[in-house]
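Undergrad: Sequence plus predicted model, see below.
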Amino acid sequence: MDAALIASECVDTRVRGEKAGIMCKLDLEKAYDHVNWGFLLNILRQMGFGDKWLKWIGFCIKTVRFSIHPVGFFPSEKGLRQGDPLSPFLFILVMEGLNSMLRIATQNRWIRGFEVSSRAGVSMEICQLLYVDDTVIFCEAKEDQIRYIRVILVILEAVSSLRVNWRKSSLFPIKEVAQMQRLANILGCKIEQFPTTYLGMPLGSNHKELLIWDGIIQRSEKKLAIWKTQYLSLGGRQTLINAVLDSLPTYVMSLFPLPAKVLEKLDKLRRDFLWFGNKERKGYYLVNWETVQLPKLSGGLGVRNLRIHNECLLMKWLWRYVEEEHALWREVIHHKYGQDSQWCTNEVTIPYGVSTWKTIRSFWTKLAGNIKLRIGNGAKILFWKDVWLRVGKMVEIYLSGDISMNRVAQLLHVINEFNGFAARPDTISWVYSEDGRFTVNKLYKKEMVTQQGLRLARWKYIWTSQAPTKIKCFVWLVAKRACLTQEVLQRKGVQLVPRLTGNSWTMPEHTVDLLSYWIRRGDSKSQKKWWRIIPTCIRNDDYCSFLILHINDTYISTIFVKVPQTKELSEMVMKLPPANGIPQHFGSLLKECNPATLLSSG
């Protein structure tokens, strides 16, 4: 992820500049299988690892045996086992040999990488990005630099047995490059144009381009095509959406903002699959999509809000900018955009391009309102501009010309509360976490509460029950009064007159009619388990409407509230006339109104 951001910033800098450049994207042929053991152990020795450690590593890689059925087991002479947790770390150390050779070439000015600089004139040079076997080299569009790259890669092959697959490697020109074909022939690779991909991330395309998201949409449609061949309940479809479809765009959303058209397309795919499944003919969306995206304990199905999740993922970069002071990606961002304070870069004023940092930086104001500065030695905190007091910025409070007695008293109170400096450095903490650590999940929950508002319903009694998921989803629909009864269909504009056709029994008029079957057989052992799952206030809504205040979400908030066990209430319910064919012995059901009893069996 960090390397993808660095590559994007380097390409963006060269695109905005005047000089042409070349990006060389290398493909190592069967990288893990060709590693020379002697070269690996020599790298470890040069890095200061002791003899005992070298013996351990040598034993791990040299005792490998492979089996082919007709031949039996046979030993290996080189390579690292793919799938071994140790292999990626060892391969990174092997690639340190290439990294060292390129660094020496850069220091001697044999190869000139891409410079990343700000208006203040501070710059740094990036020549190579290596992440396991994904290698990218930046250089100027000059023949001598391409030849140096060729020599370095030939030396690497000789000492480590790592061979570059030139047929799969590519050169990407930036701006107009003369004799591009001649440069490609030196390496023996092909010429390609931006945009491309690096580490699974788009590279070289405008961050608002819809082309970036075509792969995500296609993978989602491919998954749906498989699922639509199966008969799945609402609960099954909801589980697949939460587990698979919500996660597919997460990786790309960690660096790129989600365009409105792509968001609309992904939401439509998820929404149609949730409500219609494998039906070719569309029906009704039973519950509003914004409600479906609420957390389960707030009255929704917990389907992820991709827009809010995308913002949370992008804001994580701002938190990391503060925490990871010595990371390479942070140094690149710092040198390119400058620093407004110790906590963030300058506001980006240049037009949008290949880079995504302008979008990421735009969320700083929102993030800053949720963090608290912890004063240490005071080296990082700006006295006037930073919010190091709970009353706000000093520049906004005490330089406004208001010298009232209240302000003076407030200032004296703040001075008395200040405990002085400490030996530790200044830090930040996340105000919505007990340990002060930022996580995307905590920010997402906070944003959902902020934008959607708190709900008072005790939905946990549905989702924590032992009932199957499809039953929980049905009870959720009932609690939302979303089942397609005559009442709901009429609200949706469908006019039905079933009594004229003599089929009034086939279409229940209200939600409570759907539950009358369970009410009649509530004492049956076969129905008792399901009867107890049904929320109490849904069952007796027609009889006890005088107990419920229909204001905003008050009805929903009282679904799982325990009905008082009073003699007066029982007598009042017993005196109510029957409705919709429900027997008058409904008062006996008040004994089951305790939520703990409702969920005791499931």
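TA: In hand now; what should we look at? Bear in mind the structure is a predicted one, so any value in this text is a computation, not a measurement.
Undergrad: make it CA atoms for all contacts and neighbour counts henceforth
TA: Will do.
Undergrad: Which parts of the stretch 251-400 of the chain are helices?
TA: 260-276, 289-292, 306-323, 328-337, 357-361, 364-368, 394-398 (DSSP state H, counting those that start in this stretch).
Undergrad: Who are the packing partners of the second one?
TA: Spelled out, it's helix 289-292. Helix 289-292 makes packing contacts with no helix or strand when contacts are defined by 3 or more CA pairs under 8 Å, 6 or more residues apart in numbering; DSSP states H and E.
Undergrad: you'd agree Asn242 is up against Gly302?
TA: Yes: using CA atoms under 8 Å, Asn242 makes contact with Gly302 at a distance of 7.4 Å.
Undergrad: More neighbours: which of those two?
TA: Gly302 (18 against 15; other CA atoms under 10 Å).
Undergrad: Distance-wise, check the more buried one relative to Ile559.
TA: 19 Å (CA to CA, to the nearest Å).
Undergrad: For Glu447, which non-adjacent residue is closest in space?
TA: Excluding the flanking residues, the one nearest Glu447 by CA to CA, 6 or more residues apart in numbering is Ile308, at 7.2 Å.
Undergrad: What is the neighbour count of that neighbour?
TA: Neighbours around Ile308, by other CA under 10 Å: 16.
Undergrad: What of Asn441?
TA: By other CA under 10 Å, 12 other residues sit near Asn441.
Undergrad: what's the answer for Val11, then?
TA: 26.
Undergrad: now do Arg163
TA: With other CA under 10 Å as criterion, Arg163 counts 19.
Undergrad: what do you get for Val136?
TA: By other CA under 10 Å, 20 other residues sit near Val136.
Undergrad: same check, this time on Cys127
TA: 21.
Undergrad: Kindly report the same for Arg520.
TA: 15.
Undergrad: follow-up on the earlier one: make CSV from the helices of the stretch 251-400 of the chain and add distance to Cys10 to it.
TA: CSV is the format used below for the helices of the stretch 251-400 of the chain (distance: least, CA to CA, whole Å):
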stretch, distance to Cys10
helix 260-276, 27
helix 289-292, 39
helix 306-323, 17
helix 328-337, 9
helix 357-361, 12
helix 364-368, 23
helix 394-398, 36
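Undergrad: Out of those, flag the one nearest Phe74.
TA: helix 328-337 (43.2 Å; CA to CA).
Undergrad: this is the other structure I want to compare:
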Amino acid sequence: MEGCVCGGSLSALVNGSPTVEVTIGRGLKQGDPLAPSLFLIAVEGLRLLMTRALDMNLFKGLQLGGEGPLISLLQFADDTLIIGEATMQNLWCLKAILRCFELISGMRINFHKSSVVGIHSGEDFTELAASFLHCKLGQLPFKHLGLPLGANPRKLATWRPILDGLRKRLSSWKHRYLSIGGRVTLINAVLNAMPIHFLSFFKAPNSVIKEIVAIQRDFLWRGVKDGSKIPWVKWETVCKSKDKGGLGIKDVRLFNWALLGKWVWRCMISPRTIWAKVLQGRYGCIESFPKTPNVDKRDSWWWKDIVWVIQQGNYWLDEKIERCIGDGSSTRFWEDKWIGGLRLLDVFPRLYSFAFDPLSMVGHNGNWEGSTWLWQVKWRREPFVHEEGSVNTLIEMLQEIQIFSSKQDQWRWICDKDGVFSVKSAYSWLQHSMGGELSYSSDFILVTKSLWKCKAPIKCLVFCWQVFMNAFPCKSLLQVRGVEVENNLCSLCSLFIEDPIHLFLMCPMAFNIWLSVANWLEVEVVLPNSLTSLYLYWTNLGIYKKSKQCFKVVWVSVIWSLWLHRNGIIFQQGVMDCKEVLDNIKMRSWKWIKSSVPGCSFSYSNWYFSPRLCIS
């Protein structure tokens, strides 16, 4: 590393000719792979100086708990927290450390951007420290790495910057230019991304969740600014995954729980990290996370919220975490879940009551004889006759478990095939276990799973989803929601009430369009009496994968073209023209297929006159 930083030479081009080479005393060439880490290498000197000061007992850090680690310096890139006791000796030592660091590294501390924050140190001493170090006087809460340290996450004021940021981001968008498909995409990409930093650390209060949901719901349904705000579908349904009948927008509450669950998982798999040691020293053994941790009224709000989250849904996190046995040296025989997803103390409470050591490890209940592991569970007394059946059952269960002498025990997340916790898998499990199931027919579930794989524009797919949900502004549905309409007759035929099935299927005009499209595609069809059945029937007309995809696109194109033509008749005083609708269907389907379906490079004329040949 020293050779990279202090070695090498360079020369400059003057009028196209290189000058005499100059030896580099300290620096990196442009493009050097070490360049991104140069700052981290430099500030490593500050850590070494602080470590030396601690070893010489010149600087005293903060001891957390009786057995917790000693904290004095926390660094992340160019953000640094120096933590210590409120004494003049610490101030003199800190000033000397910072001055030495300036001389060694060549980087000067910007005291105008630095602050001194006192916690139970007295206002007089804090003011003295700020004056002594020539920096600002700070107070809790203050912002560090984007989070307000010392703030109460249960107060709405803590979340106000996030809520204001969401509203500000939305106000900059021109709503009139975003379709509902674009709004769905924007919600998933932006509105769920902006508060994720806060949600991954703090439990959001119900009032904050309601406000975030209100912002999202209002943005999704209002269309143009100050326009209609009819919430066509319940928000709980909208937040379901697409294959369960929703739009796949994140449920903020469950997503917040999944994000916080990751902290618990990290504590369990990495108990030796400094932050995990801090929690262990302050709140107790990390291995007790999945169970009921003791919460003291003096504990931090953050810790209380973490405990509250993992206790929800009958301890949802504990239900899906188990031990994967290696040598059995770190897994508790009776109290951990390591055999069939069960705790032996719950399965055999009677046996547990007279176990020789209730806190023993798995590896303490057997011995190796050569390369064979033999189970030998120890008891405080001989089992009674009526207890022998339970003992035999326990031994049979143990015989199915294999012990590996060269492998360590590990935690395993059941919801992932690799056994590793992820927010995605945790959120899916929470949705399944706590979100509730929607009561839809099996045909509807098949339709929703297939619809989102169609290669049509997202705005058209969202509209088709609304059609299947009976949640779009046709006349009969507007009347149901209390909107006055001039008349509720079909805009295409003016003969029957305009409801979803009539508008897109039973209307004589729509029926003729479907028959014309079938004739154009050279297929014989028998049109069913429901839109879900029509979709499943129509999309199965294709034999191969490509042809099935093309039939899906054509189906969506028919629905979308009928809807646009219906709107043209209402708002632009148009007239019903079946040939125009059919031509639009052909043009739209060709554009969508050509741009999205692999292997479809046919011309529009070929598609117009011989579609069957193009997709066969």
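TA: Structure received. The shown structure was predicted, so the numbers you read here are calculated from the model rather than taken from an experiment.
Undergrad: picking up where we left off before, how about the helices of the stretch 251-400 of structure 1, which one is nearest Val151 of structure 1?
TA: Taking the helices of the stretch 251-400 of structure 1 one by one with CA to CA, helix 328-337 is closest: 26.9 Å.
Undergrad: what packs against that closest one?
TA: In terms of contacts (3+ CA pairs under 8 Å, 6+ apart), helix 328-337 of structure 1 is packed against helix 2-16, strand 114-117, strand 123-126.
Undergrad: contact partners of stretch 142-154 of structure 1?
TA: Residues outside stretch 142-154 of structure 1 that contact it (CA atoms under 8 Å, 6 or more residues apart in numbering): Leu98, Met101, Leu102, Trp110, Ile111, Arg112, Cys139, Val164, Leu183, Ile186, Leu187.
Undergrad: on that earlier part again, so of the helices and strands packed on helix 328-337 of structure 1, which one's packed in deepest?
TA: Each of those was scored by mean neighbour count; the highest is strand 114-117, a mean of 23, by mean count of other CA atoms under 10 Å.
Undergrad: The counterpart of Gln452 of structure 1 in structure 2 and Ser207 of structure 2: what is the separation?
TA: Counting by TM-score structural alignment, Gln452 of structure 1 corresponds to Gly436 in structure 2. Distance check for Gly436 of structure 2 against Ser207 of structure 2: by CA to CA, it reads 22 Å.
Undergrad: which helix is the longest one in structure 2?
TA: Ranked by number of residues, the top helix in structure 2 under DSSP state H is helix 545-571.
Undergrad: Which residue numbers in structure 1 does that one align to?
TA: Counting by TM-score structural alignment, helix 545-571 of structure 2 has no counterpart in structure 1.
Undergrad: quick one: contacts of the helix or strand following that helix?
TA: Downstream of helix 545-571 of structure 2, the first helix or strand assigned by DSSP states H and E is helix 578-596. Residues from elsewhere that reach helix 578-596 of structure 2 (CA under 8 Å, 6+ apart): 455-457, 509, 513, 516-517, 550, 553-554, 557-558, 561-562, 565, 600-602, 604, 607-608.
Undergrad: out of everything not next to it in sequence, what's closest to Lys546 of structure 2?
TA: Lys546 of structure 2 sits nearest to Ile615 (CA to CA, 6+ apart), 6.8 Å away.
Undergrad: returning to what we had before: just the ones of the contacts of stretch 142-154 of structure 1 in strands?
TA: Assigned to strands by DSSP state E, the following of the contacts of stretch 142-154 of structure 1 qualify: Cys139.
Undergrad: I'd like to know which of the contacts of stretch 142-154 of structure 1 is nearest to Gln565 of structure 1.
TA: Leu98 (77.9 Å).
Undergrad: Next, count neighbours for the closest one.
TA: Residues lying near Leu98 of structure 1 (other CA under 10 Å) number 19.
Undergrad: Need the counterpart of it in structure 2.
TA: Matched to structure 2 by TM-score structural alignment, Leu98 of structure 1 sits across from Leu46.
Undergrad: Contacts only, for the closest residue to that match other than its chain neighbours.
TA: Nearest residue to Leu46 of structure 2 in three dimensions, chain neighbours excluded: Phe101, at 6.0 Å (CA to CA, 6+ apart). For Phe101 of structure 2, the contact set (CA under 8 Å, 6+ apart) comprises Gly45, Leu46, Leu49, Met107.
Undergrad: counterpart of Phe101 of structure 2 in structure 1?
TA: By TM-score structural alignment, Phe101 of structure 2 lines up with Leu156.
Undergrad: That match sits in which helix or strand?
TA: Assigned by DSSP H and E, Leu156 of structure 1 belongs to helix 143-160.
Undergrad: Where in structure 2 does the very next helix or strand once past that helix fall?
TA: Per DSSP H and E, the first helix or strand lying C-terminal to helix 143-160 of structure 1 is strand 170-174. Aligned by TM-score structural alignment, strand 170-174 of structure 1 corresponds to residues 115-119 of structure 2.
Undergrad: one step back: my understanding was that the residue nearest to Lys546 of structure 2 contacts Ser547; is that so?
TA: Yes: under the criterion of CA under 8 Å, Ile615 of structure 2 makes contact with Ser547 at 5.2 Å.
Undergrad: rewinding a little: of the contacts of helix 578-596 of structure 2, buried ones?
TA: 455-456, 509, 513, 517, 550, 553-554, 557-558, 561-562, 565, 607-608 (16 or more other CA atoms under 10 Å).
Undergrad: re the thing from before, make CSV from the helices and strands packed on helix 328-337 of structure 1 and add distance to Gly83 of structure 1 to it.
TA: Below are these laid out as CSV (distance: least, CA to CA, whole Å):
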stretch, distance to Gly83 of structure 1
helix 2-16, 23
strand 114-117, 35
strand 123-126, 31
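Undergrad: For Leu210 of structure 1, which of the ones you listed is the nearest?
TA: Of all those, helix 2-16 comes closest under CA to CA, at 17.1 Å.
Undergrad: so Asp327 of structure 2 makes contact with Gln410?
TA: No: using CA under 8 Å, Asp327 of structure 2 makes no contact with Gln410, being 10.0 Å away.
Undergrad: what's the neighbour count on the counterpart of Thr250 of structure 1 in structure 2?
TA: Here Thr250 of structure 1 is matched to Ile196 in structure 2, going by TM-score structural alignment. The tally of other residues near Ile196 of structure 2 (other CA under 10 Å) stands at 17.
Undergrad: Show the contacting residues for Ile196 of structure 2.
TA: Neighbours of Ile196 of structure 2 in contact, by CA under 8 Å, 6+ apart: none.
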